[in-house]
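A.B. asks: sequence first, predicted model second:
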Amino acid sequence: MNKLGCYTCGAPDALQAFKDRTYTVCFKQLTRPVHGLTGHECAKCGEVEFDAPSAERYAQAGDELIEDAKRVMADEIKRIRRKLHFTQKSAVQLLSGGGHNAFSRYERAEVEPPKPLFVLMRLLDRHPELVAELETLNECADINSLLEQKQQQREKARPPLSL
């Protein structure tokens, strides 16, 4: 049996051949299994080196996962926005504060939406009754009240002006 030295940790005779394994490609929290991969694995550090055809299939699966995820996220953003009866402009104003065509770019999968925005959209999809609460929070009446209190405290703390 011909064992090779590991390219990563340098352990001699540590690479062991494997065949027909499944590895999972990950993108953020999204995953996709890739079956039937062949290559070598280091018995010491666990580093994996695929053979050329397996490396190509693994890389292609990763690229496809990214493209599929971008398209699915874009379609979800659009579906949820429409369900909530938001225009792209009102969605930007209420949810993201981004540029005026941010949602257009998200929905065309040109730009990936920020994770907090995507999570918020999914939350509103499950609980549309929270839209009214969100609108109230966006008015910032509570924050303006706190700012007013802060200003009053600052004015009280200032020494009186001497003439």
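C.D. replies: Thanks, I have the structure now.

A.B. asks: hey, let's count contacts and neighbours off CA atoms from now on
C.D. replies: Fine.

A.B. asks: heading C-terminal from the lengthiest helix in the chain, find the next helix or strand.
C.D. replies: Criterion DSSP state H: the longest helix present in the chain is helix 52-83. The C-terminal neighbour of helix 52-83 among helices and strands, as given by DSSP states H and E, is helix 88-91.

A.B. asks: next up, a second structure to put side by side with the first:
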Amino acid sequence: MDNCPGCGAMAPVHDTHGVSYTYKGQHTTIPGVAAYHCASCGDVRLDPAAVHRYDELVARFHRKVDAALVDPAYLRAVRKKLRLDHDEADEVFGTDHFERYEAGKAQPHPSTVALVKLLDRHPELLAEVRGV
């Protein structure tokens, strides 16, 4: 590549390094991206051979972020299904923030989401989780 397609600067540098990426407010660095990097404008153009790998790593990050996010209405529905008030939900799920999760003001830790999903599918395990 002779000139940067973004700004026209001479000779973008071909290099391999991490590229910052953001999805739904979550940040990561996609490692080892082979691309042309323009020092003048910061433009990055992937090598054709790197596109598939980059797309796969981005898709994997999307799946990870999406798995950690949960709809507040779902949390409320599961809590009610289990017949828990907010204090009991905090005790069961090991948090002090369940009411904030339901209000959409905070996102629960992925382990909390996993436990909510497990108890949604198997409410009979609630007593065991409580240690009763």
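C.D. replies: Arrived safely. What you see is a predicted model, and the numbers here were worked out from it, not measured in a lab.

A.B. asks: show me what the longest helix of the first structure is packed against.
C.D. replies: Using 3 or more Cα pairs under 8 Å, 6 or more residues apart in numbering; DSSP states H and E, the elements in contact with helix 52-83 of the first structure are strand 15-27, strand 30-42, helix 102-107, helix 115-126.

A.B. asks: got those as JSON lines, with distance to Arg79 of the first structure and mean neighbour count columns?
C.D. replies: Formatted as JSON lines, those follow (distance: least, Cα to Cα, whole Å; neighbours: other Cα atoms under 10 Å):
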{"stretch": "strand 15-27", "distance to Arg79 of the first structure": "22", "mean neighbour count": "15"}
{"stretch": "strand 30-42", "distance to Arg79 of the first structure": "20", "mean neighbour count": "17"}
{"stretch": "helix 102-107", "distance to Arg79 of the first structure": "9", "mean neighbour count": "20"}
{"stretch": "helix 115-126", "distance to Arg79 of the first structure": "9", "mean neighbour count": "15"}
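
A.B. asks: which one, of those, ends up nearest to Arg81 of the first structure?
C.D. replies: Closest of those to Arg81 of the first structure is helix 115-126, at 7.7 Å (criterion: Cα to Cα).

A.B. asks: can you pull the contacts of the residue most central in space within the second structure?
C.D. replies: Centroid-nearest residue in the second structure, with Cα atoms, centre = their mean: Val65, separated by 1.7 Å. By Cα atoms under 8 Å, 6 or more residues apart in numbering, the contact list for Val65 of the second structure reads Tyr23, Lys24, Gln26.

A.B. asks: could you dump the residues you listed into TSV and include distance to Val78 of the second structure?
C.D. replies: Below are the contacts of Val65 of the second structure laid out as TSV (distance: Cα to Cα, whole Å):
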residue	distance to Val78 of the second structure
Tyr23	27
Lys24	24
Gln26	26
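
A.B. asks: out of these, which one sits closest to Ser40 of the second structure?
C.D. replies: Among the contacts of Val65 of the second structure, Tyr23 lies closest to Ser40 of the second structure (Cα to Cα), at 25.5 Å.

A.B. asks: how much space between Arg130 of the second structure and Glu88 of the second structure?
C.D. replies: Arg130 of the second structure sits at a distance of 10 Å from Glu88 of the second structure (criterion: Cα to Cα, to the nearest Å).

A.B. asks: compare these two (neighbour count), which wins?
C.D. replies: Glu88 (15 against 11; other Cα atoms under 10 Å).

A.B. asks: under the alignment, what does the more buried one map to in the first structure?
C.D. replies: Alignment note: Glu88 of the second structure maps to a gap in the first structure; criterion TM-score structural alignment.

A.B. asks: what about Glu88 of the second structure, which helix or strand?
C.D. replies: Using DSSP H and E, Glu88 of the second structure sits in helix 86-93.

A.B. asks: quick one: residues contacting Gly39 of the first structure.
C.D. replies: Residues counted as contacts of Gly39 of the first structure (Cα under 8 Å, 6+ apart) are Ala17, Phe18, Lys19, Val48, Glu49, Phe50, Asp51, Ser54.
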